[in-house]
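A.B. asks: Below are the sequence and a predicted model; questions follow.
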Amino acid sequence: MSLMQRLEMRQGQALVMTPQLLQAIKLLQLSHLDLAAYVDAELERNPLLERVESEGDVERTPGETPSESSVDRQGDEGGDFEGSDFDGGDEPWIATTLTASGADMESALDTRLDNVFSDENPSHAREAASGDMLSLTPAPYGNTGGSFDGDAPDFEATLTAETSLREHLAAQLDLATRDPVDRLIGGFLIDAVDDAGYLRESIEAVAERLGTSLDTVARVLKLVQGFEPAGIAARDLAECLALQLRDRDRFDPAMQALVSRLDLVAKRDFPALRRLCGVDDEDLVEMLSELRRLDPKPGRAFGARAVEVLIPDVFVRAAPDGSWLVELNAESLPRVLVNQSYYTRVVRGAVAEGDKAFLSECLQTANWLTRSLEQRARTILKVASEIVRQQDGFFLHGVAHLRPLNLKTVAEAIGMHESTVSRVTSNKSIGTSRGTLEMKYFFTAAIPGAAGTASHSSEAVRHRIKQLVDGETAKDVLSDDALVQKLKDEGVDIARRTVAKYRESLRIPSSIERRRAHLTSAR
């Protein structure tokens, strides 16, 4: 057998994960906050990208044609949509609207750049606009955003930061002791206190790490636990409550016994608590009321994080003809355009090959970013529209009519891959008349129906369990077996362990604990 070399040509297809494709996939799964941070970073890096805050910010200079606009949209032509209406197949009941990345970008072709010098001196703006100098002229030296006629400084410069829990405790430690060893140990203990106010490191580990005795660390810990707020630096909930009761001079033997058995308090085992504390019903009720007035997380009053409001990516509202309007939230979509004329003017003056290569790379990156943002908006709208179509009963009647739904069903309906739908629905939410809900909320497991009936959504079954428990009376407390039977009577074939799991996920106590609670409230 002879060996020989020969040259052959073969034709085939293969998917190449280019950097641009990876970028589009990455943008697809980002939340609107992460997307805004990513776009801000690109705006800082790429001089050809410009942010459009409102429709009036982008205009064409007099005498320019749309093709010569100084802000050119490099968008994706065609795509999965025709114009701005979603192709819903044979069911024309749903209408969709593409905003910001679609319609607003289309309108940008017929507008002009009005004023890119809003933060600068008007005279400098006119000089830059009339001459051949670059349009991105920096502000005059010493101008920090205001004018030279005595405007007030930036309001943010006058704000002060909130005092953190560590700073609050450290200030008290400085006043409590002058011993440098105690200050060192106290500072280490304060650093080990979490945001809720609990000490998350054992005193044995602290003593070993600092090379000191256990008694010394315990003594300093007792000093720190005397700081405000009461209950700080506790090692567990019982110690936290005990510290607050001592501060109020209410830690008597009966209360001490009550705090030592918080498990019985959680189970509402009042007969056992009465025997343990040696009190009657009236005293026990008073002790439990005082226990509820204590703060189980004393550190949350300091340096608390601001509450983040869930901003919907898509809005769903009823149309006058009975259909549903699905539209993107323009406030959550960054409006980024490519300054084509700026690139043309700068590349003419570039002499070095490195400068031209840099500008070409910036232009390519900017074009891909705008295309990726527009395609991301189209894909989100397409997936959200299919979710609304599948869950029409939820939007009309509520949670009880939520249907079982998975990613594969949506992917097959809109002709996309299942992984793409998974990325789209991650970190996204839909604003409805029933509140703002994550897209993942609408994907629920199927519970088979009894006697061959249609399957039910697990979320709808969970909601029904809560309704049945809320309708209980002291004489008719439903056990898990009773809940199973009632659900089977309604056509839901469900196991007892599944009911118990759903009940626990809803933080509903067992039937014994609920019966005790009803008896206590009746007294």
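C.D. replies: Okay, I see it.

A.B. asks: Every contact and neighbour count from this point should use C-alpha atoms.
C.D. replies: Noted.

A.B. asks: So which elements touch the helix ranked longest in the chain?
C.D. replies: Ordering each helix of the chain by length in residues (DSSP state H) puts helix 353-390 first. When contacts are defined as 3 or more C-alpha pairs under 8 Å, 6 or more residues apart in numbering; DSSP states H and E, helix 353-390 packs onto helix 19-29, strand 94-97, strand 324-328, strand 336-338, helix 340-349, helix 407-414, helix 418-425.

A.B. asks: from the chain's centre, how far out does the helix or strand where Leu396 lies sit?
C.D. replies: If you go by DSSP states H and E, Leu396 is part of helix 392-397. Distance, stretch centre to chain centre, for helix 392-397: 25 Å (C-alpha atoms, centre = their mean, to the nearest Å).

A.B. asks: contacting residues around it?
C.D. replies: 388, 400-403, 432-434 (C-alpha atoms under 8 Å, 6 or more residues apart in numbering).

A.B. asks: also this one, for the comparison:
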Amino acid sequence: MDFSLNLAQEQKLIMTQQMQLSVKLLQMSSYDLQEYIENEFQENPILEVEYENKKQEEQKDIIEYKELVKYLEFDNYSSQNYKNYNEHDEISPFNFISSEKSLKEYLYEQVSELNEDDYTKAICEYIIESLDSKGYLSLSIEDIAKELKINIDTFNDALKIVQNFEPDGIGARNLKECLKIQMRKKHFLDDNICKIVDEHLQDLSENKYQNIAKALNITVKEAQTYGDKIKTLEPKPSRGFFTGEEVKYVSPDAYIRKVDDKYYIEMNESLMPRLSINSLYKDILNQEKDDVATEFVKEKINSAMFLIKSIEQRKSTIYKVIEKIIELQYDFFEFGKEYLKPMTLKQIAESLNMHESTISRAIKDKYIYTNKGTIKLKSLFTTGVYSLKEGEDISVFNIKKEMKRLIEKEDKNKPLSDQVICEKLSENGMNISRRTVAKYRDELQIKSSSKRKRF
């Protein structure tokens, strides 16, 4: 055992707080960054935040609304009144004509049309308020009756009224009752179909018609016919109705505009407020009377300046990444998703002399607006399989598309197994394993060959 001193040289990369902040800002979505800036504004008195663009948009909305009122002065509401309307404008004239109707509103309208006393209508309304997001009455009947201080028979009478409302299946206690209500209304409820719903829904979901046929003592084809009828029913009665939650629209981080034969990037400046330094605090530095105040101001100015620079750096990095993506995926922007080429983070990182993690952060939760719609940047990154025929990589999208085409054209009496699909893809130069075929099939939500078989 001995104690000694040694000198050694080594290199270490230590991330400062500023570097950590820069990385953090890069991977933030526009919404998260707005929240972060707002918090910084509350904590840093040096920071000035201007929402000029948003004010201009609000003013623009007011002007467009005034213009819209002119349309309403006419009695004729034909399409010629809207011939000058641009589909890319922020406010559509049709938004002022109609509104979405929720499921509860639709059911309340049917209650108001009932030829029943107010007492019964009140119970029906209570049932409507007790429905879950699927349109089912998942609460216990006994508990509801006890809470309303009514007997079970009275409650069941009101429940039957609600279950006769549209959409079909509303007010059911479970999936089986929901299906039976719909079958009764469609007039194809018999003993066999009831038994399938009560005892063989699992077999039905897996297309095990042989099991159903054996249990019901009918042919496999008859069992399949019953199954086809059941599969036309709606397991979620509330589907298609407004749920009360507004759809969250994504604001793109950049717009891709095509001018002649070239694509240009226009960063969405309206997402971010304009940041600057409050000039009042500069006087404190010039006066230099209070050392404590001066030090405080210097610290806050440095913090504000670094935030401004980091946001500019973030914008610059995202711009460079989008620019490289457009270069590599030019055919996609021209012709659509079928021409999406395999592209990896490593490929972009090497071409821009950046680290893969930087590219990953730059595309996280970022969107671009193109002539193909609003696209998530991450969706443009796909792996590929080398094709011996074509001599280049084939994107996973095209492999899935070919798989879907093969399955759509197959003989439904003898569906293609995953191994056969694998062999047919290999013939077309798409060299993937049977396990990969099964994985892609699951992602496409296509059942296995045994469950696709028709009798």
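C.D. replies: In hand now; what should we look at? Everything numeric here is computed off the predicted structure, so don't read it as measured data.

A.B. asks: Just name the most buried of the helices and strands packed on helix 353-390 of the first structure.
C.D. replies: Of all these, strand 336-338 has the most neighbours on average by mean count of other C-alpha atoms under 10 Å, namely a mean of 25.

A.B. asks: Which positions in the second structure sit opposite that one in the alignment?
C.D. replies: Aligned using TM-score structural alignment, strand 336-338 of the first structure spans residues 274-276 in the second structure.

A.B. asks: Show me the contact partners of the matching stretch.
C.D. replies: So stretch 274-276 of the second structure is in contact with 47-52, 308, going by C-alpha under 8 Å, 6+ apart.

A.B. asks: 10 Å instead?
C.D. replies: Residues outside stretch 274-276 of the second structure that contact it (C-alpha atoms under 10 Å, 6 or more residues apart in numbering) are 37, 41, 46-53, 304-305, 307-308, 311.

A.B. asks: which of those count as buried?
C.D. replies: Buried subset of the contacts of stretch 274-276 of the second structure (neighbour count, 16 or more other C-alpha atoms under 10 Å): 37, 41, 46-47, 49, 304-305, 307-308, 311.

A.B. asks: As TSV, the helices and strands packed on helix 353-390 of the first structure with distance to Ala257 of the first structure would be great.
C.D. replies: TSV is the format used below for those (distance: least, C-alpha to C-alpha, whole Å):
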stretch	distance to Ala257 of the first structure
helix 19-29	52
strand 94-97	63
strand 324-328	58
strand 336-338	64
helix 340-349	76
helix 407-414	53
helix 418-425	50
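
A.B. asks: Tell me which residues of the one helix or strand Leu175 of the first structure maps to come out buried.
C.D. replies: Using DSSP H and E, Leu175 of the first structure falls within helix 165-176. By neighbour count on 16+ other C-alpha under 10 Å, the buried set for helix 165-176 of the first structure is 165-166, 169-170, 173.

A.B. asks: From those residues, pick the one nearest Val265 of the first structure.
C.D. replies: Leu165 (29.8 Å; C-alpha to C-alpha).

A.B. asks: that older thread, can you lay out the buried residues of helix 165-176 of the first structure as TSV showing distance to Arg345 of the first structure?
C.D. replies: As requested, the buried residues of helix 165-176 of the first structure are arranged in TSV below (distance: C-alpha to C-alpha, whole Å):
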residue	distance to Arg345 of the first structure
Leu165	55
Arg166	55
Leu169	59
Ala170	58
Leu173	63
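
A.B. asks: so which of the residues you listed comes closest to His417 of the first structure?
C.D. replies: The nearest one, if we look at the buried residues of helix 165-176 of the first structure relative to His417 of the first structure and count by C-alpha to C-alpha, is Leu165, at 48.2 Å.

A.B. asks: Not counting its neighbours along the chain, what's nearest that closest one?
C.D. replies: Taking C-alpha to C-alpha, 6 or more residues apart in numbering, and ignoring the residues beside it in sequence, Leu165 of the first structure has Phe302 as its nearest neighbour in space, at 5.0 Å.

A.B. asks: which stretches of the first structure form strands?
C.D. replies: 49-51, 94-97, 314-318, 324-328, 336-338, 429-432, 435-438, 446-447, 456-457 (DSSP state E).

A.B. asks: Gln256 of the first structure: which of these is closest?
C.D. replies: Checked against C-alpha to C-alpha, the stretch from those lying closest is strand 435-438, at 44.2 Å.

A.B. asks: buried ones in that closest one?
C.D. replies: 436-438.

A.B. asks: same check, this time on stretch 179-198 of the second structure
C.D. replies: Going by 16+ other C-alpha under 10 Å, stretch 179-198 of the second structure has these buried residues: 179-183, 193-194, 196-197.

A.B. asks: can you check stretch 304-319 of the first structure too?
C.D. replies: 311-316.

A.B. asks: Just flag the most distant two among those residues.
C.D. replies: Among those, Ile311 and Val316 lie farthest apart (C-alpha to C-alpha), at 13.3 Å.

A.B. asks: Name the residues contacting each of these two.
C.D. replies: By C-alpha under 10 Å, 6+ apart, the residues touching both Ile311 of the first structure and Val316 are 430-431, 436.

A.B. asks: gap between Leu416 of the second structure and Gly227 of the second structure?
C.D. replies: To Gly227 of the second structure, Leu416 of the second structure is 22 Å away according to C-alpha to C-alpha, to the nearest Å.

A.B. asks: coming back round to it: closest to Arg10 of the first structure out of the strands of the first structure?
C.D. replies: By C-alpha to C-alpha (comparing all of these), the closest turns out to be strand 336-338, at 39.6 Å.

A.B. asks: so how much does the closest one differ from the second structure once superposed?
C.D. replies: Its aligned residues in the second structure lie a mean 1.7 Å from strand 336-338 of the first structure after superposition (mean C-alpha distance after the TM-score superposition for the first structure).

A.B. asks: Kindly state which residue of the first structure is aligned to Thr370 of the second structure.
C.D. replies: Aligned partner of Thr370 of the second structure by TM-score structural alignment: Thr432.

A.B. asks: got a list of what its match touches?
C.D. replies: Per C-alpha under 10 Å, 6+ apart, neighbours of Thr432 of the first structure: 312, 314-318, 326, 395.

A.B. asks: can you rerun that using 8 Å?
C.D. replies: Contacts of Thr432 of the first structure (C-alpha under 8 Å, 6+ apart): 315-317, 395.
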